[in-house]
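[1] Just a sequence and a predicted model for now, questions to come.
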Amino acid sequence: MASYIGPAEILNKKRKYLIPCVYHFYQQPMQLVRGQMQYLYDQTGKQYLDCFAGVSVVNCGHCNPQITKAICEQVNTLQHTTTIYLTETIVNLAERLAGLTPGRLQKSFFCASGTEANEGAALLASIYTGKHEFISMRQGLHGRTKLTMNLTGLSFWRTDTNPMGGISFAPNAYCYRCPMHKRYPECDLACANEIETVIQTATSGQVAALIAEPIQGNGGIITPPPGYFKRMKEILDKYNILLIIDEVQTGFGRTGKMFAIEHYEVEPDIMTMAKALANGTPVGAFTARPEIADKYTRPGASTLGGNPVTAAAALATLDVITGQNLPARAAELGQHLKNGLLRLQEKHPFIGDVRGLGLMLGAELVLADQTPAIKEIDIVLEKMKDRGFLVGKNGPNRNVLAFQPPLVITQANLDDLLNHLDDVLSSL
């Protein structure tokens, strides 16, 4: 068995050499040393069922052999050039994305992360419109750079002590705790209608774009009701404002369709993606309709964006997703998991709400008075980890259990997860 330094020494080095904003889960963390499809293994050899997929990244499973083979073959032939030279993989990937993305989205720019993709999409929106204000959603998360952090509507992630102006926030479609104090469907999508009020009152009218996640991941798996994005798009079109859809967490089969916005039958003007596009190889991209993309003519490059290894990994990932029809698998297994969580909700008052689409599901934990169960969720996560299950948490109060496993997970895995979660909730 290989020799590992262990969790204690990693924590020691982490304190000494990493900037302390880099936080970790668990009071008693383990050292992860190996991954295989839906499983992870620690330094002792203990197996964990990964129910978070590195935050919605390894949709095809850890170290998927088909993807790993493509990466190794590319590394052994041409590991790196940059975008100023011609390579085949980057244009093949762009062509492949044009065939998979919704509507008329066609031309892409590749970078190395979701943050960069959102930053680039915002820049493209300003170039195309000549406008510089933005609207974002409360509880949205779009990145960690200056602009994308300021487009983020979660105070947990807003660490910039000198925030930028020109960004207005609209209420999100959080039906469980409606910001408009209404109930769907009698509400007539009041939260979407409020976007027009924000345009009229909080902006100068010179808004380049609104950016939104189809399902807010870090925001607590906030899943808008049917019709929400159509109403939003009608309002934006009235004021000639572009719609940027952030599919960084939701893309590539996660929600039961290739992209989550397809559930809402709306075509974005610009769309961003990252995470699952290359199954863990660092990648980001933004894609747009040709008439928008073609306005970006001054020189632009990305040293690492779309390099041969990244593009080969992404092409292999898309082969697995489409070849094994992982979106349909996510839809079927997601419904099974959701039904199981709803049964647990009937049994355990701790579960206040269950929401999401496909294998992107959230269970909001609450106390008897519906206030967030902030301490209790950490107990649940720790106990589930000890039982061999890695579950995420998110939301503005970090009280939402997040289930975003690799899409190669099995129904038996999910039943095992539900049985153990039942035991843990009973123990509380």
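    It's in.
[2] Only C-alpha atoms from now on, for both contacts and neighbour counts.
    Fine.
[3] mind listing the helices for the stretch 251-400 of the chain?
    All helices of the stretch 251-400 of the chain, identified by DSSP state H, counting those that start in this stretch, fall at 290-293, 308-323, 326-347, 374-386.
[4] Check which residues of the first one are buried.
    Of all the residues in helix 290-293, those buried under the rule 16 or more other CA atoms under 10 Å are 292, 293.
[5] can you list contacts of stretch 122-130?
    Residues outside stretch 122-130 that contact it (CA atoms under 8 Å, 6 or more residues apart in numbering) are 131, 132, 208, 209, 242, 244, 292, 293, 295, 296.
[6] Count residues in the vicinity of the residue nearest to the first one when sequence neighbours are not counted, would you?
    Once its chain neighbours are removed from consideration, residue 131 has its nearest residue in residue 208; the separation is 4.8 Å (CA to CA, 6 or more residues apart in numbering). Residues lying near residue 208 (other CA atoms under 10 Å) number 26.
[7] What is the neighbour count of residue 386?
    So residue 386, with other CA under 10 Å, has 15 neighbours.
[8] Next one: it from residue 380, what distance?
    Separation of residue 386 from residue 380 (CA to CA, to the nearest Å) stands at 10 Å.
[9] quick one, strands of the stretch 151-300 of the chain?
    167-170, 207-212, 242-246, 270-273, 284-288 (DSSP state E, counting those that start in this stretch).
[10] Please state the offset of the first one from the chain centre?
    What it means is strand 167-170. Distance, stretch centre to chain centre, for strand 167-170: 20 Å (CA atoms, centre = their mean, to the nearest Å).
[11] take the one below as the second:
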Amino acid sequence: MILAGRPLLRASCSPPTVSQRRPFLSLGVSWTSVTKLGLHTKPRMPPCDFLPERSQSLSYNRVLEIHKQHLSPVATAYFQKPLLLHQGHMEWLFDSEGNRYLDFYSGVVTVSVGHCHPKVNAVAQKQLGLLWHTSALFFHPPIHEYAEKLSTLLPEPLKVIFLTNSGSEANDLAMLMARAHTNSTDIISFRGAYHGCSPYTLGLTNVASYKTKLPTGLSCKATMCPDVFRGPWGGSHCRDSPVQTVRKCSCAPDSCQAKDQYVEQFKDTLNTTVAKSIAGFFAEPIQGVNGVVQYPKGFLKEAFELVRERGGVCIADEVQTGFGRMGSHFWGFQTHDVLPDIVTMAKGIGNGFPMAAVVTTPEIAKSLAKHLFHFNTFGGGPLACAIGSAVLGVIKENCLQENSQEVGTYMLLKLAKLRDEFEIVGDVRGKGLMIGIEMVKDKTSRQPLPLEEINQIHEDCKDMGLLIGRGGIFYQTFRIAPPMCITKPEVDFAVEVLHSALIQHMERRAK
């Protein structure tokens, strides 16, 4: 079976037709590969069977002018000269000048099945002609169809679904649920955690750049992140990844002493910084914004038990890890052999369409209903639910979870060779198609590579046609989370680009 030139893993997968793969073919429109930009090292970009439309929108200078005058003054754009993107197709993005880029960041881990996926596009267009919007005051089939499909993907008793619009909003609601159900207030999250940027969830988010002097979510307490690369304990047997840290430790393959040390730190938080009864504990199965940080095997299972002993509920934030991206499992929490009381999800749920959800037990849902009349104008709208159902269908039909496992493992092993070759590549980690490459001054000190050096490597990758993300407390980690439809030849190209960028960096250092 072939999907747009890519082999699939199961005979049951149904590939799209050629017309579905190339719905916007514009004959006579040319595009330019960014590998022609004159760098001395030029990895060959894989072919793409899609031609973008010619951009006829605002000029680049006019965009910069409007942005400066009317949009947020917070500097968030990547690169010295921000990209002005025009069109997307599957794993590819095209800028306003027709340059093509391989997208290995997916709009911050959001595009799950591919940019403008033809099946998702078709479903969205059909729903646009039927019904854009109603509210929860009126029933409509798409929400009920979607709720039934999503519920089958979660274990008992996680069967009650609240649909919202964003991950921050989902986590807001989950915080409220936890407090309503337990009649307690304190909630614990990890240092380095990112659970949203709304005033409420900022209390859970523990990354300095998101912190503020202004009052935000109260009664949120931070605990040590069990980071086996940068933390005080951990090493070569500790995490659930095809690639382990080169840092040595005294752990055995079946007995992680680092996990036990971090559990003691978690107990210390419970004994010193929260009330005797707590509302809950939030955890990303793998930390995203903090640079794809993985915990020791078995840690979350013990932490969940300790939280429940204090009367709290356990919340898995699957905003970045869910919907098959982990490869081995559909949900990140399943990789830790735990069962949360509440699961939040967003980003990949709608392949870039604003959509999110909170899934919980009937018992917790009833506790919330006793405290307030919960209503959401846009959450669970017809268009969002139709798109959400289409995304679930594509993940299954095109075996994208399996592709995440096979291609992600392939990429991790190739990236590990870069770590072995370059002293400044301190760690390669992750699972499926959620990968971090932590850059350091040297492997002994593990001190982060200076920001200006990170920025230049990032720019070099972009100039060769590869878009990757950034993360970590010091923005020292490259984040890789491509659409789940990518292929091994595209991974080969991405690794070649990273290798070339690192070579160029070492040449600059030597001058």
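    Yep, that arrived. Predicted, not measured: the structure shown is a model, and the values here were computed from it.
[12] Got a TM-score for the two of them?
    TM-score for the superposed chains, counting by TM-score structural alignment, normalised by the length of the first structure: 0.97, backed by 428 aligned residues with a CA RMSD of 1.4 Å.
[13] quick revisit: CSV for the helices of the stretch 251-400 of the first structure, including distance to residue 29 of the first structure?
    Below are the helices of the stretch 251-400 of the first structure laid out as CSV (distance: least, CA to CA, whole Å):
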stretch, distance to residue 29 of the first structure
helix 290-293, 45
helix 308-323, 30
helix 326-347, 26
helix 374-386, 9
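[14] re the thing from before, return the residue of the second structure aligned against the residue nearest to residue 131 of the first structure.
    Using TM-score structural alignment, the equivalent of residue 208 of the first structure in the second structure is residue 279.
[15] Is it correct that that match is in contact with residue 219?
    No. Using CA atoms under 8 Å as the test, residue 279 of the second structure is too far from residue 219 to be in contact (9.8 Å).
[16] which residues do those two both contact?
    With CA under 8 Å, 6+ apart, residue 279 of the second structure and residue 219 have common neighbours 185, 186, 187.
[17] burial measure for the first one, as a count.
    Taking other CA under 10 Å as the criterion, the count of residues near residue 185 of the second structure is 20.
[18] Can you classify it as helix, strand or coil?
    Following DSSP: H, G, I helix; E, B strand; the rest coil, we place residue 185 of the second structure in the coil state.
[19] The alignment partner in the first structure of it and residue 198 of the first structure: what is the separation?
    In the first structure, residue 185 of the second structure lines up with residue 132, judged by TM-score structural alignment. Distance from residue 132 of the first structure to residue 198 of the first structure, counting by CA to CA: 16 Å.
[20] just residue 212 of the first structure next, same as before
    Residue 212 of the first structure is 15 Å from residue 198 of the first structure, by CA to CA.
[21] With residue 133 of the first structure instead?
    Here the criterion is CA to CA. By it, residue 133 of the first structure lies 12 Å from residue 198 of the first structure.
[22] Closest to the centroid, which residue in the first structure?
    residue 249 (1.6 Å; CA atoms, centre = their mean).
[23] Can you tell me what that residue aligns to in the second structure?
    Match for residue 249 of the first structure (TM-score structural alignment): residue 320.
[24] And residue 381 of the first structure, by the same measure?
    Under TM-score structural alignment, residue 381 of the first structure pairs with residue 458 in the second structure.
[25] residues touching its match, list them.
    Neighbouring residues of residue 458 of the second structure by CA under 8 Å, 6+ apart: 79, 468.
[26] With residue 32 of the second structure instead?
    98, 99, 100.
[27] do residue 143 of the second structure as well
    Residues near residue 143 of the second structure by CA under 8 Å, 6+ apart: 380, 381, 382, 385, 386.
[28] same question, residue 413 of the first structure
    Applying CA under 8 Å, 6+ apart, we find residue 413 of the first structure in contact with residue 49.
[29] what does residue 92 of the first structure give?
    With CA under 8 Å, 6+ apart, residue 92 of the first structure has no contacts at all.
[30] Please pull up the equivalent of it in the second structure.
    Using TM-score structural alignment, residue 92 of the first structure lines up with residue 145 in the second structure.
[31] hang on, the residue nearest to residue 131 of the first structure packs against residue 134?
    Yes. Using CA under 8 Å, residue 208 of the first structure makes contact with residue 134 at a distance of 5.9 Å.
[32] Verify the contact between the match of residue 185 of the second structure and residue 208 for me.
    Yes. Using CA under 8 Å, residue 132 of the first structure makes contact with residue 208 at a distance of 5.5 Å.
[33] gap between residue 433 of the second structure and residue 54 of the second structure?
    31 Å.
[34] The first structure: which residue goes with residue 268 of the second structure?
    So residue 268 of the second structure corresponds to residue 197, using TM-score structural alignment.
[35] what's the neighbour count on that match?
    Neighbour tally, residue 197 of the first structure, other CA under 10 Å: 12.
[36] Looking at residue 133 and residue 198 of the first structure, which is more packed in?
    More crowded of residue 133 of the first structure and residue 198, by other CA under 10 Å: residue 133, with 21 against 16.
[37] The more buried one: what's it in contact with?
    Residue 133 of the first structure sits next to 166, 167, 203, 206, 207, 208, 209 when contact means CA under 8 Å, 6+ apart.
[38] I'd like those residues laid out as CSV, including distance to residue 112 of the first structure.
    As requested, the contacts of residue 133 of the first structure are exported to CSV (distance: CA to CA, whole Å):
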residue, distance to residue 112 of the first structure
166, 26
167, 25
203, 32
206, 30
207, 27
208, 24
209, 23
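[39] wait, the match of residue 249 of the first structure sits on residue 111?
    No. Judged on CA under 8 Å, residue 320 of the second structure makes no contact with residue 111 at a distance of 10.4 Å.
[40] Find residues that contact each of these two.
    What both residue 320 of the second structure and residue 111 touch, as defined by CA under 8 Å, 6+ apart, is the set 347, 348.
[41] where's the match of residue 185 of the second structure relative to residue 416 of the first structure, distance?
    Distance from residue 132 of the first structure to residue 416 of the first structure, by CA to CA: 50 Å.
[42] cool, and residue 170 of the first structure?
    Distance, residue 170 of the first structure to residue 416 of the first structure, by CA to CA: 40 Å.
[43] Between the two, tell me which one has more neighbours.
    residue 170 (23 against 14).
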